[in-house]
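Q: Predicted model and sequence follow; I will ask about them next.
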Amino acid sequence: MLKNRKNILLEQKHSVILILYPFRMTNIPENLKGLTEAEVAVSREKYGYNRLEAVKKETWINLLINILKEPMLILLICVSFIYVIIGDYGEALFMFAAIVGVTAISFYQDNRSKKALEELEKLNEPLSKVIRNSKIVKIPTFEIVVGDLCITEEGSLINADGKIVHSNDFSVNESSLTGESFSVFKDSTSEDNKVYSGTITVSGLAVFEVERIGKETRVGKIGESILNIKEEISPLQLQIRNFVKGMAIVGLIIFLAVCVFSYVKTQDFVTSLLSGLTLAMSVLPEEIPVAFTTFMALGAWKLMREGIIIKRSSIVETLGSVTVICTDKTGTITENSMQLKYLYDYHSDEIYEQEKFDSEELNELIDYAMWSSEPVPFDPMEITLHKIYEKTQNPDKRKDYQLFHEYPLEGKPPMMTHLFENELKDRIIAAKGAPEAILNVSQLSEEEKNKIRKVIKEFGEQGYRVLGVAKSHLEGNNFPEKQQDFIFEFLGLTVFYDPPKKGIKNVFQHIYDAGIDVKVITGDNADTTKAIALQAGIKNNTPAVNGSEIATGSEENLITLTENTALFTRMFPEAKLRVINALKAHGDVVAMLGDGVNDGPALKAAHIGVAMGNKGTEIAKSAAALVITNDDLEKLVVGIAAGRRIYANIKKAVQYIISIHIPIILTVSLPLFLGWVFPHIFTPVHVIFLELVMGPTCSIVYENEPIERNAMQKPPRKLTDTFLNLKELTVSIIQGLVITAGILWMYQYSVAIGNDEVRTRALVFCTLIFANILLSLVNRSFYYSILESFKNRNYLLSGISGLVLVLMFFILYVKPVSGFFSVTALTIKELGLSLLVSAISVLWFEVYKLFKRLS
């Protein structure tokens, strides 16, 4: 959001409109008044919204139907109907209640995830400038209507088809439609005075009247097939999906095996079918996909509240794997305040400090430095030059001269040239840019150029940003094709200081502690970049590499060069892209920070393109996967920490599910297969209760688990790593087997002392419940002790654990309920024994973690 005090935020129905500034500030004719609110409403009623597809809002009924398609719900429904058929209405009623419970939990999670993603979509909706009611306002792009007057400026994406009604040195890149990469100049009098959605404004400004929106645009008609392209799933999603599929196949095999085995033994088809369905429910890990979706969606939503907008929730997973951060210098490392510290006047060969900027010798230099800037400046350096002009020059001639021709910032190194003219046809031709670029086009001897280069180098070594200023003269309108073809007179240098942001050293230290490299990719010169990098705490042991070296290097040499270099200077789009691709070829996971049109290709190519929300162009934002709203690099560290936290918590949740499913599966199956005295120790009722306990623990509790203390001191994981490696899977299986051993020991102990089936079931059931609660506490960390983990507060874990205990006691001690679950009340001694057995079968893992910490 702009900080201009004239900005007014208006909420109108479902949209947010931002009033920017009156016409006089943009050189737009006052006769362009735009649509009224009434005319907007009429147009929208007739033509609809500016979207390629109609927004399909998923209703609660759709959500419910999708949930009821889940395998677990289908199994529950089958069991319910079996109980109804055999006349066991109490069990059937419980099953229907369980269906409601499981559905409610799934509905809550799905709805929670859906709302989080909807919030992200709203923030990702690009804004467009339009003229309405004689005011320039910013509106969500989908609210553009036919008849609107849209404004497009350098770096903006055009979001509708229309006819140009006003322009100023406007050129557009239409490669998305034509395939031609060069830009085309257009105005209202051109033979082709149309602009099209999906094209990019390269230079200048244009106001166009919207003629087509949404599906009716050229890109809408030829590109609707894009809507059918499915988003590629991430490696983690694929691994989890394959794991769940594998478990489902295992469940089906076990279901059939149990059904056949039980029927051969008992000749009771209904009991055999129920036994098979019970085991199938215990095997199916339906919590995992729910957990993954929840973790990713809520992770992205929480980052949004931190000022980090994620385009796709799966990006959260990649954030935790970043190995290299490539960052711009200006506005990212530095404050972007651009204080004018010195002026070097070539004619007097003098350097002037701020206190002497009103010297007459500087009039021409200050004049041409301002005229070479945009008439309505947005760049901090140009804003400063306008302010210095206001303070030192009298009279102010800005109202007398109009910009009538412009050469945008371009070249290697870059420069820009502006041509102004007043009513008397007096002209001003002013240029500024990288000192090397201005020196190259100036009529100076090599000796004079070397003298100035020495001055430039001295300033650069102190961290100053230096621009060269020149003037020219031309009669007639036969403008050269390139600005470099003008004959320029060198005037001097403007010397800016853009200090590193406060606390930036700590930010980079956190990044280095996390095992992540930092590379600065900037258009500035090597001396300035090196000085600022040193002040900001960026590690650099090698000379800076120039963009031209990157452009000419071989692919093999480039991989080595980019890996060992920290500072890349005088970079242009092709060079930036080559650096990103070289790092990716080396196996790095790259985050690229950028804000300009020229950063677009690199942002798109990086694993995570990061655009700046305040000073970023629409092109940069649309190319990026992540937008930092306040341009603060520290937010990227927050995002990386969040990515690591979420990935670690998903692993904890899945390992918990594996470990707790094993004792349920084996407790249901082994007594049956081994012919023990009570073969059906758990029925569907008990398994469903345990599933209702595990679901929230997995997808709600672990999602809320804070980041571990050492998470940002570890090196990043490889993006290609298997989600659960063999060691981690083995640990979880061993945890599950040890818990199983404890539960089955309790079973045999109870039988040995003469307990009946009901009391044995109660002891086994309580042991498993206690083990489940302890396991959820122990698995909060696979490194730190359970006592250390208590320092990371997770109120949901305490709440759900407490609720499970209350329900367990309710089942044991409320007679109608205990009868229904076929259990009986236990004595304090028996409860203590259950707790002791479960503690031994779970807390042994604390000894394993102790050895891990000591090793």
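A: Right, received. Where do you want to start?

Q: going forward, measure contacts between C-alpha atoms and count neighbours the same way
A: Fine.

Q: and after the stretch of helix or strand K635 belongs to, which helix or strand comes next?
A: With elements taken from DSSP states H and E, the one containing K635 is helix 634-673. Downstream of helix 634-673, the next assigned helix or strand under DSSP H and E is helix 684-696.

Q: Which other helices and strands does that next one contact?
A: When contacts are defined as 3 or more C-alpha pairs under 8 Å, 6 or more residues apart in numbering; DSSP states H and E, helix 684-696 packs onto helix 89-124, helix 269-283.

Q: okay, the angle between the helix or strand that comes right after the shortest one and helix 684-696?
A: Downstream of helix 269-283, the next assigned helix or strand under DSSP H and E is helix 287-305. For helix 287-305 against helix 684-696, the angle by axes from the mean of the first three to the mean of the last three C-alpha atoms, to 10 degrees is 20 degrees.

Q: Identify all contacting residues around stretch 787-801.
A: 696-697, 700-702, 704-706, 708, 773, 780-781 (C-alpha atoms under 8 Å, 6 or more residues apart in numbering).

Q: Can you tell me which of those has the most neighbours?
A: Within the contacts of stretch 787-801, most neighbours by other C-alpha atoms under 10 Å means Y702, with 27 neighbours.

Q: looking at it, that residue is touching N649, isn't it?
A: Yes. Using C-alpha atoms under 8 Å, Y702 makes contact with N649 at a distance of 5.9 Å.

Q: show me the residues around the residue in the chain sticking out farthest from the centre that make contact.
A: Centroid-distance maximum for the chain: G754 at 60.6 Å, with C-alpha atoms, centre = their mean. With contact set as C-alpha under 8 Å, 6+ apart, G754 has no partners.

Q: same question, I77
A: So I77 contacts 95-96, 99 (C-alpha under 8 Å, 6+ apart).

Q: Nearest to P380 among the residues you listed?
A: I99 (61.0 Å; C-alpha to C-alpha).

Q: Grab the most central residue of the protein for me.
A: Centroid check for the chain by C-alpha atoms, centre = their mean gives I310 as the closest residue, at 2.8 Å.

Q: Please look at it and T629 and confirm they touch.
A: No. Using C-alpha under 8 Å, I310 is not in contact with T629; the gap is 10.8 Å.

Q: structure B:
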Amino acid sequence: MPNKTPSGSPEQSGRPPAHAEDAKELLAHQHSTIEGLSTAEAAKRLSEHGTNALPEPPQPGILQRFFKHFHDTLIYILLAAAGITALLGHWLDTWVILAVVLFNASIGFVQEGKAEKALAGIRNMLSLHATVKRDGSWQQLAAEQLVVGDIVRLRSGDKVPADMRLLETNNLRIEESALTGESVPTEKNTQAVAADAGVGDRFCMAFSGTLVAAGRGTAVVTATGAHTEIGQINAMLSSVQAIATPLTRQMAQFSKWLSVVIVALALLMLLIGYLLHDFAIGELFLAAIGFAVAAIPEGLPAILTITLALGVQQMARRNAITRRLNAVETLGSITVICSDKTGTLTRNEMTASQVITTAGNYQISGLGYQPEGDFELEGEHLTALKQPTLAALIEVVAVANDSQLTQQNENWGVQGEPTEGALLCLAEKAGFERERYQRLAVIPFESENKFMASLEQRPDGSRQILLKGAPDRLLERCTSQLDANGDAEALDSDFWQQQLDALSSQGLRVLAAANKSTEHSELGLDELSEMTLIGLIGIIDPPRPEAIEAIAQCHQAGIRVKMITGDHAGTAEAIGKAMQLSADGALCVVTGAEIEAASDEELQAIAGRSNIFARTSPEHKLRLVKALQANGEVVAMTGDGVNDAPALKRADVGIAMGIKGTEATKEAADIVLADDNFSTIAQAIAEGRTIYDNLRKAILFILPTNGAQGLVMLAAVLFGLTLPLTPVQILWVNMVVAVTLALALAFEPAEPGVMKRPPRDPRAAILSAMFLWRISLVSLMIGGVSILMFLSAMAAEVDLSTARTLAVNTLVMAQAFYLINSRYLAECSLRFGLLFANKVAWLAMGVLLLLQLAFVYLPFMQQLFGTSALPLAYWLLPIGLGLAIMLLIELEKKWLWR
């Protein structure tokens, strides 16, 4: 049953949203109580408003996905040609044309793979069960049965089953990174917040699909199914239209233009042949079909698809898994990369990078939770446990700690709080052993206190209170500090405030550590006075070192990188500086509130000049992508959370993280990074540019060859000549040349300096003036020599099949030599170092020669294609003409292209 807007919702009543309303008033408006709903009332609401599930989208069937590959103007012309040849009884031509069309459609169908499953990926994030209070007692129910007004209990490890307003909390922290981009769990409470607070700032709410990291709580359901935050993302994702790639748009436009020209010339041929030369109608139709088959580059779609598929394989070797073929080509024209911060530019693994005591500022190397790293003070390596203040701090953060480090294969992780995992990793790097301590009492972390304290019996039998938490809360409980020798001295509050400000300005999360000797065996808040402050710990979600280098590569390639994150502006700016996000060093930070207030026109200007966007929501990310595209940018969007999915789908290229990304994000993306490494994007862009270069080379090779064949047929009718080629012979030339020679261009290595040139203009025509000149020139040269060869053979009174065989050989040999020209657009192809750089090209020419020998000499091929065996001397002139054309094109490169 479809979801409806619940009665009494803020949208209907004009009440403030749930996060801005007092909890008691909210319960009253929902006609619910802390004792929950009755079974009868819940059933009534479920019947009225539907289940707590996301709507299933319609999926295209296999036949629909297959036949959409026939939706091309040039394919329509080929199908019409097949129909006419069938009516004329030329069944061989009919079946060959249909085989070509089916071959192209099959390649597209197979390479495209499965249809998108982004919405199914989001549905998989939803909880399966919930602990609900019905009829005054707690019971386990399927999450789909939840309704607005239900009272739900949350515990550590639970997946939140619906959007809900918190009524009671106890040390409750919820992992919301998939929804908000926050790198650490959010501390929750029951206090209402401002009505315009962003999702990440609604501390009194728990959202469907997020994970309870610690603590417990009780809440009332405020939204289910499509009305939840994740449901709104689902609706946004289903409404986002993926846009066509630059190559797709250009090829569609080119197909329409070429179709008009071909149809017009074919009609002109019919009129001239009938009115001026008195051709028979059947012969004229065959000539017109021959011209259409010759002029249509039916091998081009297959070559483009195969070239892209080879690029996909090459990228997969570099850990970039491509889900949609066209994305490979689009990578080459990217002008802006919008990157999520957490897990993309950073590791999404908290790391203690600095410790400040009265002895100095200690720098700690190593990233993530892997317990390997060194301690340095003023550039000098040292043993941590031999430094009195540092050893005392490590004792506090290691022992007053409830987390565990885990190792799976070579990957390290943490069971428990990420921040505590970072502190435990710090202790492990120092070689500290906490197993010899005995915990006597503990005050767990509470959001009201913002600290954790434990009473521990040390290995020597003495007892100490160990305290760690927010620096401001610890400073007010301390009266002394440890000096460099580990002795107590009077507290210098100004010094610690300066150090705290310095660490915070770097975007670090700062914790403090303190201790106190005691004889007591119990621990209460009153005991946490007259403590001794030991030091501060700076914790960061560290930038990926390889990402910094990749960003520099992108700047060199004329690509701007923008960070879009749910984190706070200060943290984002600090990471941006560390990543050297701006090529000129100037960072412009914009918050989600500013995005919200901006009109679409204003946002275009903001998006163009800014490079960091903080505290953003999924709607903000989507608007930013649209604004950049409206500015004419080709946008790549990276991300790993479901909050990134709509923007990934809208972007020209959506790039998801394969390891830490959600299924929804992967299914919405065009490319998935198997290593979650931003540097892989730079490698993929280089590969994309190379692929586009090779596609252009293929187009520049195929179109002149088709132009030459079309010219042969057109000239024959215009001048009343016997047709030099039959339609089936033209199809032979097209297919063997495409399968061998044109395919070889897909293996061309990258041009020198591929990442040192600016992105190509996606609005530029795929056929530039120079391309049109080259196509016209080569078409005239190859077509001209083929007609001359045919006319010379006829003048020498050889039979028609031999003359046509000679014409076909001339076409094929000229195209084989022209392949050498096409391997480099402007560079001389005859230099030794370049001539043999692509061994596949020479293999392809060898295969082509074998196929052509079979075409000429095998009896069944002679019967199929109407050819005759040639004396060996008859091969010399076609080869010589092909060599002459190759040398002329190299001269044309030298004079014009360079």
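A: Sure thing, it's come through. Small disclaimer: the values here were computed from a predicted structure and weren't measured.

Q: Tell me the spacing between the residue farthest from the centre of structure 1 and Y747 of structure 1.
A: Relative to Y747 of structure 1, G754 of structure 1 is positioned 11 Å away (C-alpha to C-alpha, to the nearest Å).

Q: for L298 of structure 1, same thing?
A: For L298 of structure 1, the distance to Y747 of structure 1 - C-alpha to C-alpha - is 41 Å.

Q: Compare those two and say which is more crowded by neighbours.
A: The neighbour count for L298 of structure 1 versus Y747, taken as other C-alpha under 10 Å, is higher for Y747 (26 against 22).

Q: Show me what that one lines up with in structure 2.
A: Aligning on TM-score structural alignment places Y747 of structure 1 opposite F790 in structure 2.

Q: for the helix or strand harbouring that match, which positions count as buried?
A: Per DSSP H and E, F790 of structure 2 falls inside helix 769-795. Going by neighbour count (16 or more other C-alpha atoms under 10 Å), the buried part of helix 769-795 of structure 2 is 771, 774-775, 777-787, 789-791, 793-794.

Q: tell me the average deviation of the helix holding K635 of structure 1 from structure 2 after fitting.
A: Here helix 634-673 of structure 1, set against structure 2 after superposition, deviates by a mean of 1.4 Å using mean C-alpha distance after the TM-score superposition for structure 1.

Q: For the stretch 351-500 of structure 2, which segments count as helices?
A: 388-399, 418-430, 471-475, 493-505 (DSSP state H, counting those that start in this stretch).

Q: which of those is buried the deepest?
A: helix 418-430 (a mean of 26; mean count of other C-alpha atoms under 10 Å).

Q: hmm, back to that, checking my notes, the residue farthest from the centre of structure 1 in a strand, right?
A: No. Going by DSSP: H, G, I helix; E, B strand; the rest coil, the assignment for G754 of structure 1 is coil, not a strand.

Q: Could you measure from it over to Q748 of structure 1?
A: For G754 of structure 1, the distance to Q748 of structure 1 - C-alpha to C-alpha - is 10 Å.

Q: related to what we said a few turns ago, of the contacts of I77 of structure 1, buried ones?
A: Neighbour-count burial (16+ other C-alpha under 10 Å) applied to these gives 95-96, 99.

Q: just to revisit the earlier point, minimum distance to T705 of structure 2: which of the helices of the stretch 351-500 of structure 2 has it?
A: Ranking the helices of the stretch 351-500 of structure 2 by proximity to T705 of structure 2 (C-alpha to C-alpha) places helix 418-430 first, at 62.2 Å.

Q: okay, the angle between the closest one and helix 388-399?
A: Using the same axes, to 10 degrees: helix 418-430 of structure 2 against helix 388-399 is 130 degrees.

Q: Just give me the neighbour total for K341 of structure 1.
A: Neighbours of K341 of structure 1 using other C-alpha under 10 Å come to 17.

Q: Please report how far it lies from I559 of structure 1.
A: From K341 of structure 1 to I559 of structure 1 the distance is 39 Å (C-alpha to C-alpha).

Q: now A526 of structure 1
A: Distance, A526 of structure 1 to I559 of structure 1, by C-alpha to C-alpha: 21 Å.

Q: And for S442 of structure 1?
A: For S442 of structure 1, the distance to I559 of structure 1 - C-alpha to C-alpha - is 37 Å.

Q: Tell me, how many residues neighbour the equivalent of L238 of structure 1 over in structure 2?
A: Under the alignment (TM-score structural alignment), L238 of structure 1 maps onto R249 of structure 2. Neighbours of R249 of structure 2 under the rule other C-alpha under 10 Å: 15.

Q: do F496 of structure 1 as well
A: For F496 of structure 1, using other C-alpha under 10 Å, the count is 21.

Q: now whichever strand or helix holds it against helix 380-392, angle please.
A: F496 of structure 1 is part of strand 489-497 when elements are defined by DSSP H and E. On the basis of the same axes, to 10 degrees, strand 489-497 of structure 1 is oriented at 110 degrees to helix 380-392.

Q: Packing partners of strand 489-497 of structure 1?
A: strand 339-345, helix 363-371, helix 435-441, strand 464-472.

Q: Would you format those as JSON lines with distance to L603 of structure 1 included?
A: Output for those, formatted as JSON lines (distance: least, C-alpha to C-alpha, whole Å):
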{"stretch": "strand 339-345", "distance to L603 of structure 1": "29"}
{"stretch": "helix 363-371", "distance to L603 of structure 1": "32"}
{"stretch": "helix 435-441", "distance to L603 of structure 1": "26"}
{"stretch": "strand 464-472", "distance to L603 of structure 1": "25"}
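
Q: Of these, which is nearest P816 of structure 1?
A: strand 339-345 (79.2 Å).

Q: With structure 2 overlaid, how far apart is the closest one on average?
A: Mean for strand 339-345 of structure 1 is 4.4 Å (mean C-alpha distance after the TM-score superposition for structure 1).

Q: By how much does the helix holding F790 of structure 2 deviate from structure 1 on average?
A: With mean C-alpha distance after the TM-score superposition for structure 1, helix 769-795 of structure 2 averages 2.6 Å from its match.

Q: Measure how far that helix is from the centre of its chain, please.
A: Mean C-alpha position of helix 769-795 of structure 2 versus that of the full chain (C-alpha atoms, centre = their mean, to the nearest Å) differs by 45 Å.

Q: now do stretch 526-539 of structure 1
A: Offset of stretch 526-539 of structure 1 from its chain centre (C-alpha atoms, centre = their mean): 28 Å.

Q: what does stretch 339-346 of structure 1 give?
A: Taking C-alpha atoms, centre = their mean, one finds stretch 339-346 of structure 1 lying 41 Å from the centre of the chain it belongs to.

Q: Stretch 792-801 of structure 2 too?
A: Centre-to-centre, stretch 792-801 of structure 2 and its host chain are 60 Å apart (C-alpha atoms, centre = their mean).
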